[in-house]
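Engineer: the sequence and its predicted three-dimensional model are supplied below.
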Amino acid sequence: MADHALSDAEILRQIPPARAAEHSARKRGHRARTVRFDRAHARIVVELSSGVVFAFPVRSIPALRRATPGELAKVALSASGGGLRWAALDIDLSVAGLLLAAVDPAERVRHLAAEAGRATSEAKAAAARVNGAKGGRPRKSAARAAPTTRRKIAV
């Protein structure tokens, strides 16, 4: 692995865009604002900066299953709001990871694939122009279409 040290000037140059990206993520609601342990229902409740509230049962996280209610109550937010931390238990959980874990894996893949398909780049645009110059996407021919067979049923 190459050792690449950043200069002080490069670090200082990266700070304003990083702060702007963090501010934007917080405005869109992608950061946790509060977190608490709900003893009555044995779950962790998280409120996002968008006002969305979600909760997950402690038993759904193997690392938290043996923790006492007192230990679970000592949950804290990371400075960015992107993670939950139990210092005494040495456990860190990603808020985004928790949200993704709550969604069916097949649905998660479909959503991520749809997002990837919306991505644009100069390379993708250039490929579309080349394909368009060739006449676009080839039409399905009758020969390539899946054959349909009908069976006669004797009556």
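Structural biologist: In hand now; what should we look at?
Engineer: all contacts plus neighbour counts: C-alpha atoms, from now on.
Structural biologist: Noted.
Engineer: next structured bit after the lengthiest helix in the chain?
Structural biologist: Longest helix in the chain by number of residues (criterion: DSSP state H): helix 8-27. Next along the chain after helix 8-27, taking DSSP states H and E as the criterion, comes strand 32-38.
Engineer: take a look at this one as well, against the first:
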Amino acid sequence: MVNPIGDDSTFVQQVEKARIASARANATEPRAIAAYYDAVNRLIIIHLKSGAIFSFPPDIAQGLANAVAKDLAEIEITPNGEGLHWSKLDADFSVSELMMGMFGSKRWMAELHRQWATEQVS
């Protein structure tokens, strides 16, 4: 039988490369260590491994807009800290995408930008 990943030394090299890539990503990419919903200010607050804090109003995020406080408060952080999940709302977000201002699909974002442009004109 042919080993699809090669010999043992190839496998060990691949595992080491994966470990290095993971360590580099953990050191350079935003990782959440805590996240919660602030009902008073109506903000999702994310504490990052770097010590920075990022927040956004849920009404601009696809799947979170118009959700009730109880559901917004149930935030799960992925094990590596790169994502957030709301089970009851069936919503998932990458921390890095949120920080880049990506709060949903291209269609969602186009509508959001249209609304913001309309508000600025008014």
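Structural biologist: Great, that's in hand. Note that the structure is predicted; figures quoted are calculated from it, not measured.
Engineer: may I see the buried residues of the longest helix of the first structure?
Structural biologist: For helix 8-27 of the first structure, burial by neighbour count (16 or more other Cα atoms under 10 Å) applies to E22, R26.
Engineer: repeat for stretch 86-103 of the first structure
Structural biologist: W86, D92, V95, L98.
Engineer: any idea of the angle the longest helix of the first structure forms with strand 32-38?
Structural biologist: Using axes from the mean of the first three to the mean of the last three Cα atoms, to 10 degrees, the inter-axis angle of helix 8-27 of the first structure relative to strand 32-38 is 60 degrees.
Engineer: leaving out sequence neighbours, find the closest residue to the most centrally placed residue in the second structure.
Structural biologist: Nearest to the mean C-alpha position of the second structure, by Cα atoms, centre = their mean, lies S94 at 2.2 Å. Excluding the flanking residues, the one nearest S94 of the second structure by Cα to Cα, 6 or more residues apart in numbering is G83, at 4.4 Å.
Engineer: what about the strands in the second structure?
Structural biologist: 32-38, 43-48, 53-56, 76-77, 83-86, 91-94 (DSSP state E).
Engineer: R19 of the first structure: which of the buried residues of stretch 86-103 of the first structure is nearest?
Structural biologist: V95 (19.3 Å; Cα to Cα).
Engineer: count of neighbours near the closest residue to S96 of the second structure other than its chain neighbours?
Structural biologist: Using Cα to Cα, 6+ apart and skipping residues adjacent in sequence, the residue nearest S96 of the second structure is P30, 5.9 Å away. For P30 of the second structure, the neighbour count with other Cα atoms under 10 Å is 21.
Engineer: contacts only, for the aligned partner of P30 of the second structure in the first structure.
Structural biologist: Using TM-score structural alignment as the criterion, P30 of the second structure maps onto H30 of the first structure. Contacts for H30 of the first structure (Cα atoms under 8 Å, 6 or more residues apart in numbering) come out as L48, S49, S50, G82.
Engineer: which among the residues you listed gets closest to P62 of the first structure?
Structural biologist: Checking the contacts of H30 of the first structure one by one against P62 of the first structure (Cα to Cα), the nearest turns out to be G82, at 20.1 Å.
Engineer: list the residues that contact the residue nearest to S94 of the second structure.
Structural biologist: G83 of the second structure touches R31, A32, I77, D92, F93, S94, V95, counting by Cα under 8 Å, 6+ apart.
Engineer: now the first structure: which of these match?
Structural biologist: Mapping these onto the first structure (both residues aligned by TM-score structural alignment, their matches' Cα atoms under 8 Å) leaves A32, I77, D92, F93, S94, V95 still in contact.
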